[in-house]
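attaching a predicted model along with its sequence, questions to come.
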Amino acid sequence: MPVLSDEDRRFLAELFRQRQWMMYRTVFPMLQNPWDTEDVIQSVAVKLTDKLPLLRSLEGPRLTAYLAAACRNTALNHRRETQRRAEYPYSEELGCPGQSLAAQNLLPEMEDRFLALRQAWKGLDQRSQYLLRARYLERKFFAEIAACLGMQPKSARMALTRARRKARDLVMAALARLEAE
């Protein structure tokens, strides 16, 4: 986060004072939780500190639309992250997630999924493996991936989408084979 001058702080404070209700009305219907809504608006404020020159250049409806889009996108990301966390409960009683899964008798199902993933990985071509590994394990940006493959970042994004589809199809086929056994 950049160090803000007094002028920048005043600008942001005035911007949020004028548009806070619009931002709240944009986020709250998506999350239905006032605390999460406030968290998202605070996150937007932090993210927008990097965009001060752009914010100063926008006026009226364009500025409002930009803020609404930033709020909407941040709210969607927040909702996705909350759903992801809810899928993997942590048992405080048992002390670790592995024990929690064993207690719920989910380990055999997870072993099947892992086996299906291994089989699917072997069925992918090297390019698809590279794309998935670079993006999700190495956390590379599309520009980096594209540079390694000699393509445009948009093409790398589309290639990754296709690789994900291939991997999903292979995993589903492997799971179906395992269930049939």
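That came through, no problem. Numbering: from 1, shown residues only.

all contacts plus neighbour counts: C-alpha atoms, from now on.
OK.

tell me the first helix or strand C-terminal of the helix or strand harbouring Thr37.
Secondary-structure element containing Thr37, defined by DSSP states H and E: helix 34-48. Reading on from helix 34-48 to the C-terminus, the next helix or strand found by DSSP H and E is helix 52-57.

so what touches that next one?
Counting contacts by Cα atoms under 8 Å, 6 or more residues apart in numbering, the residues outside helix 52-57 that touch it are Asp8, Leu63.

list the buried ones in it?
Leu55 (16 or more other Cα atoms under 10 Å).

in the helix holding Thr37, which residues are buried?
Burial within helix 34-48, assessed by neighbour count using 16+ other Cα under 10 Å, is assigned to Asp36, Thr37, Val40, Ile41, Ser43, Val44, Ala45, Leu48.

next, give me the two most distant ones among these.
With distances taken as Cα to Cα, the most widely separated pair in those is Asp36 and Leu48, at 18.2 Å.

what ranges do the strands span in the protein?
Shown for the chain, no strands are assigned by DSSP state E.

that older thread, by contact count, what packs against the helix holding Thr37?
Using 3 or more Cα pairs under 8 Å, 6 or more residues apart in numbering; DSSP states H and E, the elements in contact with helix 34-48 are helix 6-31, helix 60-87.

next one for the comparison:
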Amino acid sequence: MKLLLDFVANPDNEWIWHLVQATLVIIGFYLVSRQLRLARDQNSISHLNYFREVWNSEPLLRARLAVAERTVLESSDFEGYEDVLVTFMEDLGAAISVGQVNTEHVWRYYSYYIDGYWLLLNPKVTYYRERTSDPIYFEGFEELHNLSARVSRQHGTFPMLESYLSSFRKEEIKTVRFLLGSDLLPDNPVQ
């Protein structure tokens, strides 16, 4: 033990202390960056939980049900329920673009809905852009859809095709009615 202390305390072996200090600084930077990453992920999860609460709130559930049940008329102004739904998607896209929520988290929870509602509402968005000569009308929703499609391809899956829209609508109507507590209405008998 005395030999080790003499070796370390020897002025000719200052490099050992520099090595120890450099190692501790590197470890410190690693731990701080890890803590920041964990805090960022926790913040993303908190924001995602907020979006889930809004997504499953009664006004948005009613909007989802209305869009899923009705034929979207592309050559008309946005109905209130359509606007509520598209605005939610715009907000979600904005949260991704400023880094409030993690793209992967959003993709895992919302990609199905993003794809389905984009396919349902895209003709109306396109018509409205042409009518108002405003090419960026609901651009955030379109960017969100494109981002979702890109992440889907990275995961080896593909965005929803129009041929699946009928199934999407049926599933969404069933889910939303359940969440609203109206899944046992006379026009929706138990099978």
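Everything's here; your move. Quick caveat: nothing in here was measured; it's all calculated off a predicted structure.

just give the TM-score of the two.
After superposition, the two chains reach a TM-score (TM-score structural alignment, normalised by the length of the first structure) of 0.26; 66 aligned residues with a Cα RMSD of 4.1 Å.

what angle sits between the helix holding Thr37 of the first structure and helix 6-31?
140 degrees (axes from the mean of the first three to the mean of the last three Cα atoms, to 10 degrees).

can you lay out the buried residues of helix 34-48 of the first structure as CSV showing distance to Trp121 of the first structure?
As requested, the buried residues of helix 34-48 of the first structure are exported to CSV (distance: Cα to Cα, whole Å):
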residue, distance to Trp121 of the first structure
Asp36, 38
Thr37, 39
Val40, 37
Ile41, 40
Ser43, 37
Val44, 38
Ala45, 41
Leu48, 40
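
and which of these is nearest Leu76 of the first structure?
Distance to Leu76 of the first structure, by Cα to Cα, is smallest for Val40 among the buried residues of helix 34-48 of the first structure, at 9.6 Å.

wait, doesn't that closest one sit right on Ala70?
No: in terms of Cα atoms under 8 Å, Val40 of the first structure does not count as a neighbour of Ala70; the distance is 9.9 Å.

element containing Gly93 of the second structure?
helix 80-97.

ok, and for that helix, which residues are buried?
Neighbour-count burial for helix 80-97 of the second structure, with 16+ other Cα under 10 Å as criterion, is recorded at 81-82, 84-86, 88-90, 92-96.

which outside residues touch it?
Taking contacts as Cα under 8 Å, 6+ apart, the residues outside helix 80-97 of the second structure that touch it are 51, 55, 60, 62-64, 66-67, 101-103, 114, 121, 138-141, 143-144.

give me the buried subset of the residues you listed.
When burial is judged by neighbour count using 16+ other Cα under 10 Å, the buried members of the contacts of helix 80-97 of the second structure are 51, 55, 60, 62-64, 66-67, 101-103, 114, 121, 138, 140-141, 143-144.

which residue is nearest the middle of the first structure?
The C-alpha lying nearest the average C-alpha coordinate of the first structure belongs to Asn77 (Cα atoms, centre = their mean; 5.6 Å).

for Met23 of the first structure, see how far away that residue is.
Using Cα to Cα, to the nearest Å, we find Asn77 of the first structure at a distance of 16 Å from Met23 of the first structure.

ok, then the element right after the longest helix along the second structure?
As far as residue count goes, and with DSSP state H defining each element, the longest helix of the second structure is helix 14-55. Towards the C-terminus, the helix or strand next in line after helix 14-55 of the second structure, according to DSSP H and E, is helix 58-69.

could you check the angle that following helix makes with helix 14-55?
Relative orientation of helix 58-69 of the second structure versus helix 14-55 (the same axes, to 10 degrees): 70 degrees.

check which helices and strands helix 58-69 of the second structure sits against.
Using 3+ Cα pairs under 8 Å, 6+ apart, helix 58-69 of the second structure sits against helix 80-97, helix 165-180.

tell me which residues are up against it.
Surrounding helix 58-69 of the second structure, the residues in contact under the criterion Cα under 8 Å, 6+ apart are 54-55, 81-82, 84-85, 120, 169-170, 172-173, 176-177, 179-180.

same thing but 10 Å
Surrounding helix 58-69 of the second structure, the residues in contact under the criterion Cα atoms under 10 Å, 6 or more residues apart in numbering are 53-56, 72, 79-86, 88, 113, 116-117, 120-121, 165-166, 168-177, 179-180.

the closest residue to Glu14 of the second structure other than its chain neighbours: what secondary structure?
With sequence-adjacent residues excluded and distances taken as Cα to Cα, 6 or more residues apart in numbering, Glu14 of the second structure is closest to Val8, at 7.9 Å. The three-state assignment at Val8 of the second structure reads helix, by DSSP: H, G, I helix; E, B strand; the rest coil.

ok, Val8 of the second structure - contacts?
If you count contacts by Cα under 10 Å, 6+ apart, Val8 of the second structure has them with Lys2, Glu14, Trp15, Ile16, Trp17.

what two of these are the furthest from one another?
Pairwise distances across these (Cα to Cα) peak at 19.3 Å, for the pair Lys2 and Trp15.
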